[in-house]
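Visitor: Predicted model and sequence follow; I will ask about them next.
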Amino acid sequence: MNVHIEVRRVNEAGEERTRTASIRDVARAADVSYQTVSRVLNDHPSIRPATKQRVLDAMEELRYRPNQAARALVTSRSSTLGVILGSRGEYGPTSSLAAFEDSAREHGYWVNSAYLRDTQPETIRAAVEHLRRQSVEGIVVHAPQVRVFDILAELDVDIPYLGLNTAERGIVELAEDQMRGGKMATEHLIELGHVEIVHVAGPQDWIEAESRMRGYLHALSDADLPTRAPILGDWTADFGYRAALELSHRLDFTAVFAANDAMAVGLMHGFRDVGIDVPRRVSIVGFDDIPLAAHSWPPLTTVHQQFAGLGRRAVTELLRLINADDAPPLLASVEPSLVVRASTARAFGHQ
């Protein structure tokens, strides 16, 4: 393209500075109306290919970048999704968010996020307002506590939103997968002949912890085995280590199901330090299948979660909410699966 326009202005000091090109600058360079440029930006089907290419060439020549905020006002579409995070740094949420962002980009959307430092109503309200100011079209809530969703319901959020880990205002199948995974882990231990099984759970009021605990209890109930009060942990390997030291004083069990891999690795470390063999004396199952799980000693039997699939599923479901699409989605399964490694064996005394 031979036309070149330099858009300049003079500031108060008399210095000449280049300014950002506008839609009218693009129209002049392409010799079309600014309405035609707008139609090109919005991919209107009535534009002839040659005209569209001329406008695109002018945009490239002028380094024109559409003003997303202005486009949102005109089209009511910002091509932006929001995420509210109740925890960060953990492998699961980080992996799901990365997949969510990748899938959003494939659908032409950007992602803005807001992290909750606590679960006070004003903090949650501020997160929603922050995302609303970004003109997000929908919000995914990856928050662990039930009360976050209770507060969101009270706020009467007028933007489509869903939760990744709750059946209420969320993806029911994904919430059920947590319980199914906990049941799967416990059933594996039962099949190996374990009768006395301890559960080291996650923190109270965390949705995943509650769901995995329910799976554990259902499996014991179905097998008509005795239940124990779960030990409430904090997801850390340090807690698992301390729990192992305490449990070693009363070896009235042969297996432990830990609600996440970090606590499971800590348990194995603690038992090893006091001379308790894993898995010949105590079998251990974790949950999540973090990369470290395959390289712990012994390698950890665990429930593998489809974190990437969960993120992609969230985008699909959120866009269905935004577009009010009632058609059934064609989605790949994100069900958990059991990965059997060397941390589990036949129950002690049942070799």
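Guide: That came through, no problem.

Visitor: okay, CA-based contacts and neighbour counts for the rest of this
Guide: OK.

Visitor: Where do the helices of the stretch 101-250 of the chain begin and end?
Guide: With DSSP state H, counting those that start in this stretch as the definition, the stretch 101-250 of the chain shows helices at residue ranges 121-133, 146-155, 172-191, 207-222, 237-247.

Visitor: Tabulate those helices (TSV), appending distance to residue 63.
Guide: Converted to TSV, those look like this (distance: least, CA to CA, whole Å):
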stretch	distance to residue 63
helix 121-133	27
helix 146-155	41
helix 172-191	44
helix 207-222	47
helix 237-247	51
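
Visitor: just so I know, which of those helices lies nearest residue 92?
Guide: Taking CA to CA as the criterion, residue 92 comes closest to helix 207-222 out of those, the separation being 11.3 Å.

Visitor: okay, pairing it with this:
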Amino acid sequence: MADVAREAGVSGQTVSRVANGRSNVDADTRERVLAAMRRVGYRPNSAARALRNGRFRTIGVIVSSLSTFGNSRTLDAIAAAMVEHGFSIVLMTVPRSTQGEVTGAFSRLGEQAVDGVIILIEQHQLDQNEIELPQGLPVVVIDSSARYPSPVIDTDQAEGAASATRHLLELGHDTVWHIAGPPQSYAAERRLRSWREVLESAGRRVPPVLVGDWSAAAGYAHGKRLAADPSVTAVFTANDQMALGLLRALHEAGRDVPGEVSVVGFDDMAEAAHFWPPLTTVRQSFDSVGRHAVAALIAEISSGRQESTTVRIPTELVVRSSTAPPSN
């Protein structure tokens, strides 16, 4: 910093203010200091700054999988929001989300010196009592029913599934079949339960549940069975990718969509509007989830207080051309 001060012809305090992003430096002086930094090869030492003010400007994200559409979109939103706040991210994946793996991820993040953690684990394991969150570290949990002394950002999965099921019943279908996500998924379980509750409250027959793994291949495999049953006129799939596989199976079997079978998905991935036919689906606001999670975590970091609050992000039914009244 002394080298930069001599090069720029300013005081060490001015260099410090520029290095720390302070606003009380005029634009010309700031540019002169930055140019001097480049010439002498100086970069502010974030570790030394952290030792001084107790902040590392880094957050950890513990995620169960990067392959699912929801997790990848939410992580994108978190990263974008963190950049706006001047934070960087350390990412830890825990594919099996067991107690040991989650505890190990917290331990590794502690070694990385983070200011707080966002947990993005879809599996039910996070709801089990044996997984304890670390004391004193700000934590925000995304999509979980567990009761932690930390903010929870929760997409309204139940209302999204209910709106999809009600939409098909209101079109005049006698009942609605369901291709569910994997049983270990908290989101899939909530969508399945809500689908069943809507049918039961309407006094309709509840068909057997078909369980998939979020993939288009699973939707296609179950779709071949559904396409062979002429009594099937409406299907709600737990995500858009399985809906895509279902649409292919129905097409190959000569079952017209929506003339003979109506299909509703979940997520509203960008490609859903370009399926054939364009897919009616439930839109999740992954951007809102990411922004709320970051805002809640930064508020915890700034205040030093943990608050057990829940923010529920609404969903929206987007009606396109894959649903219609039954032909009979």
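Guide: Happy to help now that I have it. Values in this document were obtained by computation on a predicted structure and should not be read as measured data.

Visitor: returning to what we had before: pipe the helices of the stretch 101-250 of the first structure into a markdown table and attach mean neighbour count and distance to residue 321 of the first structure per row.
Guide: Supplementary listing: the helices of the stretch 101-250 of the first structure in a markdown table, determined by neighbours: other CA atoms under 10 Å; distance: least, CA to CA, whole Å:
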| stretch | mean neighbour count | distance to residue 321 of the first structure |
| --- | --- | --- |
| helix 121-133 | 16 | 17 |
| helix 146-155 | 15 | 17 |
| helix 172-191 | 22 | 14 |
| helix 207-222 | 22 | 23 |
| helix 237-247 | 19 | 38 |
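
Visitor: what's the burial count for residue 31 of the second structure?
Guide: The burial metric for residue 31 of the second structure, expressed as a neighbour count using other CA atoms under 10 Å, is 14.

Visitor: got it, and residue 47 of the second structure?
Guide: The tally of other residues near residue 47 of the second structure (other CA under 10 Å) stands at 13.

Visitor: aligned partner of it in the first structure?
Guide: When the structures are aligned by TM-score structural alignment, the residue of the first structure matched to residue 47 of the second structure is residue 69.

Visitor: cool, residue 169 of the second structure as well?
Guide: With TM-score structural alignment as the criterion, residue 169 of the second structure lines up with residue 190 in the first structure.

Visitor: and that match, how far is that from residue 221 of the first structure?
Guide: To residue 221 of the first structure, residue 190 of the first structure is 11 Å away according to CA to CA, to the nearest Å.

Visitor: Please apply the same query to residue 155 of the first structure.
Guide: Relative to residue 221 of the first structure, residue 155 of the first structure is positioned 39 Å away (CA to CA).

Visitor: same check, this time on residue 66 of the first structure
Guide: The value you get for residue 66 of the first structure to residue 221 of the first structure, if CA to CA is used, is 60 Å.

Visitor: got it, and residue 108 of the first structure?
Guide: Going from residue 108 of the first structure to residue 221 of the first structure by CA to CA gives 47 Å.

Visitor: re the thing from before, and the helices of the stretch 101-250 of the first structure: which comes nearest residue 275 of the first structure?
Guide: Shortest separation from residue 275 of the first structure across the helices of the stretch 101-250 of the first structure is recorded for helix 237-247, at 10.5 Å, computed as CA to CA.

Visitor: circling back to that earlier point, just so I know, which of the helices of the stretch 101-250 of the first structure lies nearest residue 199 of the first structure?
Guide: Taking CA to CA as the criterion, helix 207-222 is the member of those that comes nearest to residue 199 of the first structure, at 7.6 Å.

Visitor: Where does the closest one end up in the second structure?
Guide: With TM-score structural alignment as the criterion, helix 207-222 of the first structure aligns to 186-201.

Visitor: Now for the most centrally placed residue in the second structure: which residues touch it?
Guide: With distances taken as CA atoms, centre = their mean, the residue of the second structure nearest its centroid is residue 74 (3.2 Å). Contact criterion CA atoms under 8 Å, 6 or more residues apart in numbering gives 286-287, 289-290 as the residues in contact with residue 74 of the second structure.

Visitor: now residue 311 of the second structure
Guide: Residue 311 of the second structure makes contacts with 151-154, 292, as judged by CA under 8 Å, 6+ apart.

Visitor: Show me the strands in the first structure, by range?
Guide: According to DSSP state E, the first structure carries its strands in the segments 8-10, 16-18, 80-85, 110-115, 138-142, 161-163, 197-201, 231-232, 255-258, 283-288, 301-304, 337-339.

Visitor: what about the shortest one, how far off from the second structure?
Guide: The superposed strand 231-232 of the first structure is, by mean CA distance after the TM-score superposition for the first structure, a mean 1.7 Å from where its aligned residues fall in the second structure.

Visitor: Contacts for that strand, please.
Guide: For strand 231-232 of the first structure, using CA under 8 Å, 6+ apart, the contacting residues are 199-204.

Visitor: Check stretch 163-173 of the first structure too.
Guide: Contacts made with stretch 163-173 of the first structure from outside it, assessed by CA under 8 Å, 6+ apart, are listed as 140-144, 146, 161-162, 174-176, 207-208, 310, 314, 317.

Visitor: and stretch 291-303 of the first structure, which stretch of the second structure?
Guide: Residues 270-282 of the second structure are where stretch 291-303 of the first structure aligns, taking TM-score structural alignment as the criterion.

Visitor: meant to ask about stretch 261-280 of the first structure, not that
Guide: On the second structure, the counterpart of stretch 261-280 of the first structure by TM-score structural alignment is residues 240-259.

Visitor: What residues sit buried inside the lengthiest helix in the second structure?
Guide: Looking across the second structure with DSSP state H, the single longest helix is helix 286-303. Of the residues in helix 286-303 of the second structure, 286-298, 300-301 count as buried by neighbour count, 16 or more other CA atoms under 10 Å.

Visitor: No further queries at this time; thank you.
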